[in-house]
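**Q** sequence first, predicted model second:
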Amino acid sequence: MNVHVNTVEAFLEALVAELEIPDSRYEQAERSFKSFGAWLHRPESTLRHLDPVVYCQGSFRLGTAIRPHTEAEEYDVDSVCELRLLSKSQCSQADLKRWLGIEVQAYHDAQNMTKPVREGNRCWILDYADGAQFHMDIVAAVPNTEQQRRILEERRLSAYWASTAISITDRRVQNYRVVTNDWPRSNPKGYSTWFASRQAAVFERRRRAIVESLKRQGVTASVEEMPDFKVKTPLQAAIMILKRHRDNMFARDTDVRPISVIITTLAAHAYENQDTISGALFTILDRMDQFIVFDGQKYVIANPTDALENFADKWEKEPKKADAFFAWLRQARADFTAAARAASFREMADALNPRMGYALSTRALDKLTGGSRLLRAATGATAGVGATGAPTFANAARQPNKPQGYA
């Protein structure tokens, strides 16, 4: 890796350092869902006999959460409350959500929380005190292993991830108040395991390196006891950067903004175990659209743990969402190529300011230079990223692949 590549990597590392959420937020989130889980197992709990388990999902579970733009914004901690001894034949979605809501309200009152409990389409929302700067979404769920396995096997699709499949509630569906087997599906445990598999080797190397570094400093540590959130891989870092770029590009048009699960899924598919953020980022930007398929009528971005779920299902009726994704990808390629070709830290920041944000880029710049104008302006010879020069991308989106196993 040449001097300029090291400079690009340093700038991206500084960006990620500014995007990362503090360890205390991960610890706070873990305490919150564990506290609610313990509440459901107290002697007086109305759900204790159904063996409830509460666990985290989403970006906090994947390690791709990013700081809000301002201190006025909140962290969104997504969690699931799965009642492991309840089945869909015993209640409607409305029943399950109402039962959970009773316990959420009781927990809220016992904790003397001042902000009222809110109801979302799929979840109950607990708003913590202003100083906490986060809220927790709690989705009600029941196991769905057997039905999921049967449906997938009948269609000759892989049921590898079915053991962690769940069914969840959604008050927008027509049969919300009817006892039926037809519930919305999800599999956050399976998805997080799949995501981890895409970076397993790099993750393990980084975790061991952190432990060894702590030992050299005289800190007692072990690989087994090292929390996952303390390890940041190039894949996670690249996704964090891309999410902020997406947020700023669609700040005034959030209705068509590419959803995080699409960016995360395509990035994980495209990642090839690079050990650097720059290597991961440019590989992902170059390859991510190769994992979008088109069946002649619609785009398909399959849930890797449920071949019947299409993360791009809204693109068919709302083609502006598809257009927005490909426009974002073209812009991201152009912006990060410009940053890679820049001859100074200042030029890198300038290339990314419009969509990464001036404040973020400036903080990253100051972290690298200590505010020195001389260091901002000098980074070495202008060169590309890699031996053959800066990465270049096709201006037009690639032709999507043919679908593999989709109707």
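**A** All right, it came through fine. As the structure is a prediction and not an experimental result, all values here were calculated from the model.

**Q** only C-alpha atoms for contact and neighbour calcs from this point on.
**A** Fine.

**Q** check the gap between the residue nearest the centre of the chain and Val300 for me.
**A** Centroid-nearest residue in the chain: Ser59, 3.5 Å away (criterion: Cα atoms, centre = their mean). Using Cα to Cα, to the nearest Å, Ser59 is found at 22 Å from Val300.

**Q** pretty sure the residue nearest to the centre of the chain contacts Ser79?
**A** No: Ser59 is beyond contact range of Ser79, at 10.6 Å (criterion: Cα atoms under 8 Å).

**Q** measure stretch 11-30 end to end?
**A** OK, stretch 11-30 end separation, Cα to Cα: 31 Å.

**Q** against Ala162, how distant is Leu152?
**A** 9 Å.

**Q** which of those two has more neighbours?
**A** Per other Cα atoms under 10 Å, whichever of Leu152 and Ala162 has more neighbours is Ala162, with 21 against 17.

**Q** where do the strands of the protein begin and end?
**A** Counting by DSSP state E, one finds strands in the chain at the ranges 52-57, 75-83, 118-119, 123-127, 134-143, 166-168, 185-186, 293-294, 299-300, 302-303, 306-310.

**Q** can you give me the helices for this protein?
**A** 3-19, 23-40, 59-62, 93-110, 145-154, 188-197, 200-216, 234-249, 260-270, 277-287, 319-341, 345-356, 358-369, 373-377 (DSSP state H).

**Q** want to throw these into CSV with distance to Ala307?
**A** Formatted as CSV, these follow (distance: least, Cα to Cα, whole Å):
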stretch, distance to Ala307
helix 3-19, 32
helix 23-40, 29
helix 59-62, 20
helix 93-110, 23
helix 145-154, 8
helix 188-197, 12
helix 200-216, 22
helix 234-249, 23
helix 260-270, 13
helix 277-287, 21
helix 319-341, 20
helix 345-356, 33
helix 358-369, 38
helix 373-377, 48
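
**Q** let's bring in a second one:
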Amino acid sequence: MLITSDSHTQLEDTLAKMAEAAELDQTRWNRLKSAYEAISKWLSEDSDFFEDAEIEIYPQGSVSIGTTTKPIGKSEFDLDVIIHIQLLSSNYEPQTIFNEVVRRLNENETYQKMSESKSRCVRLNYKGDFHLDVVPGCMVVVYDKNLIDIPDQKQKIWLRSCPRGYQAWFLDIANRVQLTFLEEAFSASKTEIEEYAKKKPLQRAVQLIKMRRNIYFNEQLENAPTSIVLTTLAAHFYEGQSSISETFEGILTQIRNHIETLYPNKPFKLPNPVNPEENLADMWEDKPELYRHFIAFIQQLSIDWRDLKASHDIVDESKLMKGLFGEEPYIKAMEAKANAVNHRRGNGLGILPSGIIVGKESEESLPIKPNTFYGD
């Protein structure tokens, strides 16, 4: 972690660590991967419907683009995986495919106890870990491995989707910045770039927006804008900034201007970038009150962010950070900062002219005495 007296670098470092604290950790990611691979194996071993069907399973949504965030007040993450069944959707009724997936999962005693059928997925509840929404899908055409039809078993229709196409679209935009502000700061301090600093500013900004969304709508989550809407808007309005704070502020400003200039009183459509016929914000047309809640959320977030940027007192800043993005992520970020300081004290610390604290191996740094906490 970077320890620095520069306020902008401090803000960047704290924002990155808070987002990291709220995301799916590597241990849980490994459990998720094992879980969906086991599901794929179980379906593939079916001696009935799926016996001759090739099945591919892969994550979609926030897992696939690196923007996971833990819901407020829960230890479980809400995660999605696609069961890509290599059968043409045109040969089957949507409810047939859905029902066969349900049947096969219920033949497993473990899955049967943890499964819950939804409109477009089967939710498996790994208590204390994650809710895994298993979304079945079939090929649309044999020559396109990304395009799928998802069965909506309640409406009894196929819904066109392209989760891997969306993943590629988002990551292409996120990767437009080659060297992030934090990576540059690490390089300037001549220390190895830590993993948390390698994630792109767009990914971190989306995480922070969703973290704020979860807190703002905590008591009324049914009124909250969906993650796909927030993520798509963020990517649309991203202008390649290299820092998290500039990315966050730029996206927020662009969304607010878009609303106030063009759509102050009526909802706008948000085409799926990989399936333009799909309106990702169609819920606003069905329930206009949700659009009003979205506008209020963006307006309040703009005010709160302005207050944070204007605050320089460490006590006020900590209160604003906790209020915006959550007390737990903030505490974890500060704990990580403290641990980094103590670790480097043990190895010897130095300070660069810029104010960044680095290891003693840096030739340009001045030494900092270790703290024994006993006045020695």
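**A** Everything's here; your move. The structure presented is a predicted model; accordingly, all values stated were derived computationally and were not measured.

**Q** of the helices of structure 1, flag the one that's most buried.
**A** Burial of the helices of structure 1 is given as mean neighbour count (mean count of other Cα atoms under 10 Å); helix 234-249 ranks first at a mean of 24.

**Q** that helix aligns to what range in structure 2?
**A** Using TM-score structural alignment, helix 234-249 of structure 1 lines up with residues 201-216 of structure 2.

**Q** and that stretch, how far from structure 1 on average?
**A** Here the mean offset of stretch 201-216 of structure 2 against structure 1 after fitting is 0.7 Å, by mean Cα distance after the TM-score superposition for structure 1.

**Q** quick one: contacts of that stretch?
**A** Applying Cα atoms under 8 Å, 6 or more residues apart in numbering, the contact partners of stretch 201-216 of structure 2 are 15-16, 19, 65-69, 71-72, 174, 180, 221, 224-225, 227, 230-231, 234-235, 238, 241-245, 247-248, 297, 324-326.

**Q** what does stretch 185-192 of structure 1 contact?
**A** 57-58, 61-62, 144, 161-162, 164-168, 304-306.

**Q** and Arg185 of structure 1? What does it align with in structure 2?
**A** Checking TM-score structural alignment: Arg185 of structure 1 goes with Arg160.

**Q** what of Met288 of structure 1?
**A** By TM-score structural alignment, Met288 of structure 1 lines up with Ile255.

**Q** quick revisit: so for Asp51 of structure 1, which of the helices of structure 1 sits nearest?
**A** When the helices of structure 1 are compared by Cα to Cα, helix 23-40 sits nearest Asp51 of structure 1, at 8.7 Å.

**Q** mean deviation of the closest one from structure 2?
**A** Helix 23-40 of structure 1 sits 1.8 Å off on average (mean Cα distance after the TM-score superposition for structure 1).

**Q** counterpart of that helix in structure 2, which residues?
**A** With TM-score structural alignment as the criterion, helix 23-40 of structure 1 aligns to 26-43.

**Q** thinking again about what came up before, if I look at the match of Arg185 of structure 1, how far off is Asn91 of structure 2?
**A** Arg160 of structure 2 is 15 Å from Asn91 of structure 2, by Cα to Cα.

**Q** neighbour count for the two, which is higher?
**A** Each of Arg160 of structure 2 and Asn91 has its neighbours counted (other Cα under 10 Å); Arg160 has more, 17 against 8.

**Q** list the contacts for Glu184 of structure 2?
**A** Contacts for Glu184 of structure 2 (Cα under 8 Å, 6+ apart) come out as none.

**Q** closest one of the contacts of stretch 185-192 of structure 1 to Trp39 of structure 1?
**A** Nearest member of those to Trp39 of structure 1, counting by Cα to Cα, is Gln57, at 19.1 Å.

**Q** structure 2: which residue goes with the closest one?
**A** Match for Gln57 of structure 1 (TM-score structural alignment): Gln60.

**Q** thinking that match is in contact with Asp80, fair?
**A** Yes: using Cα under 8 Å, Gln60 of structure 2 makes contact with Asp80 at a distance of 5.6 Å.

**Q** the two: which is more packed in?
**A** More crowded of Gln60 of structure 2 and Asp80, by other Cα under 10 Å: Asp80, with 22 against 19.

**Q** alignment lookup: the more buried one to structure 1.
**A** By TM-score structural alignment, Asp80 of structure 2 lines up with Asp78.
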